[in-house]
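Enquirer: Quick one: sequence and predicted model below, then my questions.
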Amino acid sequence: MSEANKVPVLVTGGAGYIGSHAVLALRDAGWPVTVIDNLSTGFAFAVPEDVPLYRGDIADADLLERIFAEHGIRAIMHFAGSVVVPESVENPLHYYDNNTGKSRALIAAAVRGGVEHFIFSSTAATYGTPDRSPVSEGDPQQPINPYGWSKLMTEQMLADASAAHGFNYCALRYFNVAGADPRARTGQSTAGATHLIKVACEAATGKRDSVAVFGTDYETPDGTGVRDYIHVSDLANAHLLALEALIERPDRSLTMNCGYGTGFSVLEVLDAVDRVTNQTIVRRLEPRRAGDPGELVSDPSRIRETLPWQPKYADLDQIIAHALQWERRLSELQEK
């Protein structure tokens, strides 16, 4: 895309895991980018020094108005939110507030501020337990946990607000995001993370003594849950391409799965970590967690047909290697 068409972008949650990778991708490609993050789970060190960072809440209308005015914001990439499925089951009202209520406030501010393009970090959890696998965008959305519902409600708000107010949007439904920036500039840094590859890398580097395997009685080949793992840098690139598509065609909005279309079980992932590290992680077999479907694999046909998206890191061992590289780098940062 020409430099003239690269509009100023506000990234919410840009100090967090996925958001920080999107910030790097935007900055590397020459987009004007600004970050808002309350740093509840994000880290200021994840934002490059030359990218403006506002510490604040996405429901703060006055702050958003100031950011829009100071930076001429015309597009939003919205990553801010809570993402832990079991926690959403235990504390649903927090998820409906933080994910849905605050997204409504952000959308309202965007409408008032004349924002033209909105990219939303949605999730495969909106599908619940699909009737078939792989799952495509037209399949029923029947969430089985408050996290999925909180995201689905935001998708609906975007559709309705877009129709009423004339901006266009893209909802990207992530499958299981993993890995880290190949140059180890950022990665998943949150303490107590629940993502399998992150947890396994912590175990491989001595930060945990074992990895829990939640559920061994699913109707899958080895009884453990099957997921579609996508490298976070490939996902960040999909956001840039989606933004370009929104700018090029302001008359349309998009909803697309973000995955590779290949599923790996929990045990297969742990075997891969053992293979990459040449060591054996201790595994603890635990009962299923509430709100977890047995299998969730994407049909990525739509994104491949709609965007010129060519994943660079669609290899499980490479995803794990990058995650491990970041885990070691994170240890160095924490020691300083």
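Expert: Arrived safely, thanks for sending.

Enquirer: When you work out contacts or count neighbours from here on, use the C-alpha atoms and nothing else.
Expert: Will do.

Enquirer: Need the nearest residue in space to Ala105, chain neighbours excluded.
Expert: Computed as C-alpha to C-alpha, 6 or more residues apart in numbering, the closest residue to Ala105 that is not its neighbour in sequence is Ala59, at 5.2 Å.

Enquirer: Output the contacting helices and strands for the host helix or strand of Ser150.
Expert: Element membership of Ser150 [criterion: DSSP states H and E] is helix 146-165. Here helix 146-165 touches helix 85-90, helix 92-95, helix 102-112, strand 117-123, strand 168-174, going by 3 or more C-alpha pairs under 8 Å, 6 or more residues apart in numbering; DSSP states H and E.

Enquirer: Can I get those in CSV including mean neighbour count and distance to Ile197?
Expert: As requested, the helices and strands packed on helix 146-165 are exported to CSV (neighbours: other C-alpha atoms under 10 Å; distance: least, C-alpha to C-alpha, whole Å):
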stretch, mean neighbour count, distance to Ile197
helix 85-90, 18, 16
helix 92-95, 19, 24
helix 102-112, 19, 28
strand 117-123, 24, 18
strand 168-174, 25, 16
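
Enquirer: between these, which gets nearest to Arg283?
Expert: Counting by C-alpha to C-alpha, Arg283 lies closest to helix 85-90 out of the helices and strands packed on helix 146-165; the figure is 19.9 Å.

Enquirer: Below is an additional structure, to be compared with the one above:
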Amino acid sequence: MNILVTGGAGYIGSHTVRALIAGEHRVIVLDNLSRGHTAAARGALLVRGDTSDTGLLAELFKKHKIEAVMHFAASSQVGESVREPSGYYHNNVVKGLALLDAMVQAGVPYLVFSSTAAVYGEPEEVPISEEHPTLPTNPYGATKLALESAMRWYGDAYGLRFTSLRYFNAAGADPAGDIGEDHTPETHLIPLVLQVALGNRPHLEVFGSDYPTPDGTCVRDYIHVNDLAAAHVLALDKMASGARSNIYNLGNGSGYSVLEVIKAAEEVTAKPVKVKYGARRPGDPAVLVAGSQKIRDELGWEPCFAGLHTIVDTAWRWHLGHPAGYEERNER
């Protein structure tokens, strides 16, 4: 298929681009490179642009005979979303609607959407299933949920078929070691821990030590980025074979605290990680663990990188080879 991947030069998008190319799909990446990296999108045609540019979208859909879209382009930092909700509603909702409109106008029938466990808010039960109430505690989760709602109505009115994948904590890197996680600023736990192990940071700040968890730190479900990528390909293949629109959680079903992640990183790297404790971060639930049985049953998805040490090890290999991230950082 001919597939447009928005945000395909970013972390999860680039790994999914690689999976699509391996599956012999033709991939066109649309990325404004505000947070993506040209080197991450190697193997695909990279177009620098924004999903708000409806003229560009129409041109790409027509020129490349696009048959499906995978939508990763979004703002995705919880704390930032609390401080700057306007930007999150603009980037994630307004621009998302522009993409949906362009797809409808061009007759592009399939959308795989990068969503988040943040749509659930504070869990009422763990693991969290897709039937759990959606009560986000931060604008990031609220904006993702808003676009999910729009996709459902667009499906009813215009026939758009979508799969929304609600990730828990994406982590790790392709075992080849040439693409990985590089954000500016970095806010994700595993790369922050590994930057301390590399000596690039003096210490790790742990946000909160008084959560109602066994060691007082947040508990999260970490899923390898390649397992996320595989789920995107499965979801697209299923829709192309006639499946209806659907929503799936993606996680390993195991929760690890911040301190457990630090310990695993120290064991993988054989280096100490200095920690300092700070206040809780606004909008952070205490525990988020996925119930992913639905996608296992319906799409046959199974994680290949299930263990925390395995996930950390792949990330460590990326960071060892790219201690300053992608080389073209200053060329954007």
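Expert: Received it, and whenever you're ready, just let me know what you need. Predicted model, so just to flag it, every value in this text is computed and none were measured.

Enquirer: ok, residues contacting stretch 91-111 of structure 2?
Expert: Outside stretch 91-111 of structure 2, the residues within contact range by C-alpha atoms under 8 Å, 6 or more residues apart in numbering are 51-52, 54, 57-58, 61-62, 66-71, 73-75, 143-144, 146-147, 150-151, 154, 158-163, 236, 239-240.

Enquirer: tell me, that stretch lands on which residues of structure 1?
Expert: Taking TM-score structural alignment as the measure, structure 1 aligns residues 98-118 with stretch 91-111 of structure 2.

Enquirer: could you dump the helices and strands packed on helix 146-165 of structure 1 to CSV with distance to Leu254 of structure 1?
Expert: Listed next are those as CSV, based on distance: least, C-alpha to C-alpha, whole Å:
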stretch, distance to Leu254 of structure 1
helix 85-90, 25
helix 92-95, 24
helix 102-112, 17
strand 117-123, 9
strand 168-174, 4
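
Enquirer: Pull out the buried residues from the contacts of stretch 91-111 of structure 2.
Expert: The neighbour-count test (16 or more other C-alpha atoms under 10 Å) marks 51-52, 54, 57-58, 61, 66-71, 73-75, 143-144, 147, 151, 154, 159-163, 236, 239-240 as buried among those.

Enquirer: Map Gly30 of structure 1 onto structure 2.
Expert: So Gly30 of structure 1 corresponds to Glu24, using TM-score structural alignment.

Enquirer: For that match, give its distance to Ser75 of structure 2.
Expert: Glu24 of structure 2 sits 29 Å away from Ser75 of structure 2, taking C-alpha to C-alpha, to the nearest Å as the criterion.

Enquirer: how much space between the alignment partner in structure 1 of Ala146 of structure 2 and Gly138 of structure 1?
Expert: For Ala146 of structure 2, the aligned residue in structure 1 is Met153 (criterion: TM-score structural alignment). Distance, Met153 of structure 1 to Gly138 of structure 1, using C-alpha to C-alpha: 16 Å.

Enquirer: Same question for Val177 of structure 1.
Expert: Taking C-alpha to C-alpha, one finds Val177 of structure 1 at 22 Å from Gly138 of structure 1.

Enquirer: Would you mind telling me which of the two has the busier surroundings?
Expert: Val177 (23 against 9; other C-alpha atoms under 10 Å).

Enquirer: Before we go further, that one is sitting in a strand, right?
Expert: Yes: counting by DSSP: H, G, I helix; E, B strand; the rest coil, Val177 of structure 1 is found in a strand.

Enquirer: what residues are up against it?
Expert: With contact set as C-alpha under 8 Å, 6+ apart, Val177 of structure 1 has these partners: Tyr229, Ile230, His231, Val232, Leu235.

Enquirer: what's around the corresponding residue of structure 1 for Leu198 of structure 2, how many residues?
Expert: Aligned by TM-score structural alignment, Leu198 of structure 2 pairs with Thr205 of structure 1. Counted with other C-alpha under 10 Å, residues neighbouring Thr205 of structure 1 total 14.

Enquirer: again, but for Ile190 of structure 2
Expert: The tally of other residues near Ile190 of structure 2 (other C-alpha under 10 Å) stands at 24.

Enquirer: try Gln334 of structure 1
Expert: Each residue near Gln334 of structure 1 was counted by other C-alpha under 10 Å, and the total is 7.

Enquirer: Against which helices or strands is the host helix or strand of it packed?
Expert: Element membership of Gln334 of structure 1, judged by DSSP H and E, is helix 316-335. Identification of packing neighbours for helix 316-335 of structure 1 by 3+ C-alpha pairs under 8 Å, 6+ apart yields strand 176-178, helix 196-204, helix 266-277.

Enquirer: Please convert these to a markdown table, extending it with distance to Arg302 of structure 1.
Expert: Formatted as a markdown table, those follow (distance: least, C-alpha to C-alpha, whole Å):
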| stretch | distance to Arg302 of structure 1 |
| --- | --- |
| strand 176-178 | 18 |
| helix 196-204 | 26 |
| helix 266-277 | 26 |
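
Enquirer: Which one of these lies nearest to Thr306 of structure 1?
Expert: The closest of these to Thr306 of structure 1 is strand 176-178. By C-alpha to C-alpha, the value is 20.8 Å.

Enquirer: residue range for that closest one in structure 2?
Expert: Using TM-score structural alignment, strand 176-178 of structure 1 pairs with 169-171 in structure 2.

Enquirer: again, but for stretch 255-268 of structure 1
Expert: Taking TM-score structural alignment, stretch 255-268 of structure 1 hits residues 247-260 over in structure 2.

Enquirer: Mind listing what's buried along the matching stretch?
Expert: Here stretch 247-260 of structure 2 shows 247-259 as buried, counting by 16+ other C-alpha under 10 Å.

Enquirer: Can you report how many residues neighbour the residue nearest to His25 of structure 2 when sequence neighbours are not counted?
Expert: Counting by C-alpha to C-alpha, 6+ apart, the nearest residue to His25 of structure 2 once its immediate chain neighbours are dropped is Met1, at 5.1 Å. By other C-alpha under 10 Å, 16 other residues sit near Met1 of structure 2.
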